[in-house]
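1. got a predicted model here, sequence first, then my questions.
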Amino acid sequence: MEEIKFNQIGVSFKGSGSYVPDQILTNEEISQKVDTSDEWIKSRTGISERRISRVEDNVADMGYKAALTAIEMANWDIKTIDLIVLATSTPNDLFGSAPSIQAKLGASNAVAFDLTAACSGFLFALITTSQFLKAGNFKRALVVGADQLSSFVDWNDRRSCILFGDGAGALAIEATNEFDNFIGFDMRTDGERGCFLNLPSKNNEDSIIDNIQFLSGGFSPIQMNGQEVYKFAVKEVPIILDKLFKKTNYSSDKVDWLILHQANQRILDSVGDRLRIPKEKILSNLEKYGNTSAATIPLMIDEAIRNHSIKQNDIIATSGFGAGLSWGAALIKWG
């Protein structure tokens, strides 16, 4: 059978969705576990509370719930979805959790796979998916970001346990031959600095028989050099966004909203200052959710759409950054 290609040149944004667990862990409650305080955490990160998955929750369940709300906003027939890309670093199945989301949705005509790029994951997945649509092989796609970082946090490490939470977000995007609302993007990786933030494997030596040894699989908790990650983000994110503005013939004053990976409020403020973007244009919800890795950007987009901050044809500059080290930027028009 001859492959069918759609005649299309661009991407449009049709819907958004999100999901967060109902368990709330406040700064005051964390201070009962480690030597810290609400004032100390808020002054250094901007975070007041975060959501923690219950033991029966997992990434596939969270991603499914976020994806379903995005589909409902887009008003799609689920059978018309061609592609599902899940950005996650914490799949409940190491072989991939996107197929579980596909099955839960009943999206039997969609191909589904995972993409791992930590806190840059959603942005990288959005860029990847948009290229599939523009190539003409798919018409409708879901981009999902979901992470359950609570499972990989050392809850006795007061430097890192204050930062992370769980959640999921999703965007429904569609190919079109009328316009292109995916204006431009850029992506970067520097593995030389990857040691600043990682979730390394933890392998125990064992033997199958006397002379055949192997390493049993497992993972250590998140390891992070917060000072170096901060310096990396406040330097590289403004540079990549500024280059993207120049490449697309835009400027920061034409941007309606700046949506960054929600890692630390001081990073958001610093990037905004360097790009001369007013604080009222910088969207932030990390006070309520903390750093949910691949979920932060779609979670913020969905919240801003549902509270009517983001409107049709608004220009959004967005950047994801984190482990790898990896970072990227995209410029989109909503709708």
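-> That came through, no problem. Residues are numbered from 1 along each chain as shown.
2. C-alpha only now, for contacts and for neighbours.
-> Fine.
3. Q23: neighbouring residues, count only.
-> Applying other Cα atoms under 10 Å, we find 12 other residues in the vicinity of Q23.
4. got a list of what it touches?
-> Residues near Q23 by Cα atoms under 8 Å, 6 or more residues apart in numbering: R51, I52, S53, R54.
5. so which of the residues you listed sit within helices?
-> The members of these all map outside helices under DSSP state H.
6. filter the residues you listed to the buried ones?
-> With neighbours counted by 16 or more other Cα atoms under 10 Å, these contain buried members at R51, I52, S53.
7. tell me how far the first one lies from G121.
-> Spelled out, that is R51. Taking Cα to Cα, to the nearest Å as the measure, R51 and G121 are separated by 20 Å.
8. okay, pairing it with this:
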Amino acid sequence: MNRSIILGTGSFAPANVVTNEDISRKVETSDLWIRERTGIRERRIASSGESTSDLALEAGRNALRNAALSPADLDGIIVATATPDLTFPSTACLVQARLGIPGTFAFDVNAVCSGFMYALKIADSMIRSGQCETLLVIGAEVMSRFVDWSDRSTCILFGDGAGAVVLGKSGSSQTGGVGTVTLHADGRYWDLIHVPGGGSRSPVETEKPPGNACTIRMKGSETFRMAVRSLEESVREVLKEEGIGVNELDWVVPHQANIRILEALSERLGIPLGRFVVNIDRYGNTSAASIPMALDEAVQDKRIQPGHRILLTAFGSGVTWGSGLVHWTQKAGGDR
């Protein structure tokens, strides 16, 4: 059977930096309060002229450059996002048009913060089945457009950005690549994290929920407990399937939701937090973009090296969650 390998990684974030001090001038909070509860110091916020497809395009271009490939080498594009440019068409189609590759397939996946794991699984399955040889998988979000900046419980958390990987078919002499990827969901808990307005149930023009219906609502404590439990179970499921122990992992690249979730997961798994790739302090929660952004950072600074075992894991709205193992084969730190 074919295996897929990561040929290149890329990321992109808006230039506009919003610090905790900036937010404290809008709502009653402080830098210390935010850092102690979330681990976030600052986040990137898209300008009024930047959309999700803009960020996705740049991350995709960087991933292609680091893979030494051109857009013409792609069989398709999958974009994981919960914040598309438009209700339709898909953000992936907008990216495809700007890459200049008409005819390749392009579609979006919405599993919110778990979106990149879902997109990775789909792309890996397509390559394993022989349907495709080279795919661009992007996680991109402009979460700031769906934040209520008067709600200090949520406005402190989210940022904007994009990350991408190029997946390719492994050669006959290559080992490693994408291994087990498991996905889960439990729609009974859909209201733990959601945006109540803007869809067919409550269109913007006839919104019924109080206040701004098109902003994020979250039940923080319930989400925290379910995230930690689900992530631990998901990671152990992958390790069991792969037949390895936690001590055999070189790096954990988690969804960057909250430093307390990562600390709790580190303790429950018995993996030192120093083996987690963490950049939430500089980017906040970028939803589907967070894993590929963190992965690219660790590749570019050469923490991740050929032969390393990399565990990816995410939890998000839906609720959805998933984990996967990557046996790293790429030489780290491609030119930008």
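-> Noted; the coordinates are in hand. Please read these numbers as outputs of a predicted model, since none were measured by experiment.
9. quick one: the buried ones among the contacts of Q23 of the first structure as a markdown table, columns for distance to A323 of the first structure too.
-> Converted to a markdown table, these look like this (distance: Cα to Cα, whole Å):
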| residue | distance to A323 of the first structure |
| --- | --- |
| R51 | 21 |
| I52 | 21 |
| S53 | 22 |
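10. let's see which of those residues end up in strands.
-> Under the assignment DSSP state E, these contribute R51, I52 to strands.
11. in the second structure, which residue range corresponds to stretch 255-273 of the first structure?
-> Using TM-score structural alignment, the residues of the second structure aligned to stretch 255-273 of the first structure are 249-267.
12. what separates that stretch from the chain centre, distance-wise?
-> Centre-to-centre, stretch 249-267 of the second structure and its host chain are 14 Å apart (Cα atoms, centre = their mean, to the nearest Å).
13. mind checking the end-to-end distance for that stretch?
-> From its first residue to its last, stretch 249-267 of the second structure covers 15 Å (Cα to Cα).
14. nearest to S252 of the first structure, of the buried ones among the contacts of Q23 of the first structure?
-> For these, the residue nearest S252 of the first structure by Cα to Cα is R51; the value is 32.6 Å.
15. run through the residues that contact G179 of the second structure.
-> Counting by Cα under 8 Å, 6+ apart, G179 of the second structure has contacts E242, G324, L325, V326, H327.
16. do the same with P254 of the second structure
-> Going by Cα under 8 Å, 6+ apart, P254 of the second structure touches L262, F276, V277, V278, S290, I291, L311, L312, T313, A314.
17. quickly note the distance from it to T83 of the second structure.
-> Taking Cα to Cα, one finds P254 of the second structure at 20 Å from T83 of the second structure.
18. ditto for Y189 of the second structure
-> Using Cα to Cα, one obtains 20 Å as the distance from Y189 of the second structure to T83 of the second structure.
19. and R303 of the second structure, by the same measure?
-> Distance from R303 of the second structure to T83 of the second structure, by Cα to Cα: 30 Å.
20. between the two, who's got more neighbours?
-> Comparing R303 of the second structure with T83 by neighbour count (other Cα under 10 Å), the higher total belongs to T83, at 22 against 16.
21. ranges for the helices of the first structure?
-> Assigned helices in the first structure, in chain order: 27-30, 38-45, 59-74, 98-105, 121-135, 226-247, 265-275, 286-289, 296-306 (criterion: DSSP H).
22. residues contacting the second one, please?
-> What that stands for is helix 38-45 of the first structure. Helix 38-45 of the first structure is contacted from outside by N27, E28, S31, I47, S48, I162, L163, A263, N264, Q265, R266, using Cα under 8 Å, 6+ apart.
23. what's the answer for the longest one, then?
-> Taking contacts as Cα under 8 Å, 6+ apart, the residues outside helix 226-247 of the first structure that touch it are 159, 184-186, 196-197, 251-252, 267, 270-271, 274-275, 317, 319, 321-322, 327-331.
24. just give me the residue right at the centre of the first structure.
-> Per Cα atoms, centre = their mean, the C-alpha nearest to the average position across the first structure is that of A294, at 2.3 Å.
25. please say which position in the second structure it maps to.
-> Matched to the second structure by TM-score structural alignment, A294 of the first structure sits across from A288.
26. likewise S130 of the first structure?
-> Using TM-score structural alignment, S130 of the first structure sits opposite D124 in the second structure.
27. quick one: the nearest residue to its match once chain neighbours are set aside from V79 of the second structure, how far?
-> Nearest residue to D124 of the second structure, sequence neighbours excluded (Cα to Cα, 6 or more residues apart in numbering): S4, at 5.8 Å. Per Cα to Cα, S4 of the second structure is found 18 Å from V79 of the second structure.
28. the two - which one has more neighbours?
-> Taking neighbours as other Cα under 10 Å, S4 of the second structure and V79 compare with V79 leading, 34 against 26.
29. what do we get in the first structure for that one?
-> Matched by TM-score structural alignment, V79 of the second structure corresponds to L86 in the first structure.
30. equivalent analysis for T154 of the second structure, please.
-> Using TM-score structural alignment, the equivalent of T154 of the second structure in the first structure is S160.
31. need the contact list for that match.
-> Contacts for S160 of the first structure (Cα under 8 Å, 6+ apart) come out as V153, D154, I222, Q223, M224.
32. one more time with 10 Å, if that's ok
-> Shown in contact with S160 of the first structure (Cα atoms under 10 Å, 6 or more residues apart in numbering): V153, D154, P221, I222, Q223, M224, N225, G226.
33. before we move on, what about I332 of the first structure?
-> 11-13, 180-185, 255, 313-318.
34. among those residues, which two are most distant?
-> Longest span within these, Cα to Cα: V11 and V255, 18.8 Å.
35. for the stretch 101-250 of the second structure, what spans make up the strands?
-> Along the stretch 101-250 of the second structure, counting by DSSP state E, counting those that start in this stretch, strands occupy 105-109, 134-142, 160-169, 177-185, 193-194, 217-218.
36. V204 of the second structure is nearest to which of those strands?
-> Of all the strands of the stretch 101-250 of the second structure, strand 193-194 sits nearest to V204 of the second structure, with 15.1 Å by Cα to Cα.
37. matching residues in the first structure for that closest one?
-> Counting by TM-score structural alignment, strand 193-194 of the second structure lines up with residues 197-198 of the first structure.
38. and stretch 307-319 of the second structure, by the same measure?
-> Mapped onto the first structure using TM-score structural alignment, stretch 307-319 of the second structure covers residues 313-325.
39. run the chain-centre distance for that stretch.
-> Centroid displacement of stretch 313-325 of the first structure relative to its chain, using Cα atoms, centre = their mean, is 9 Å.
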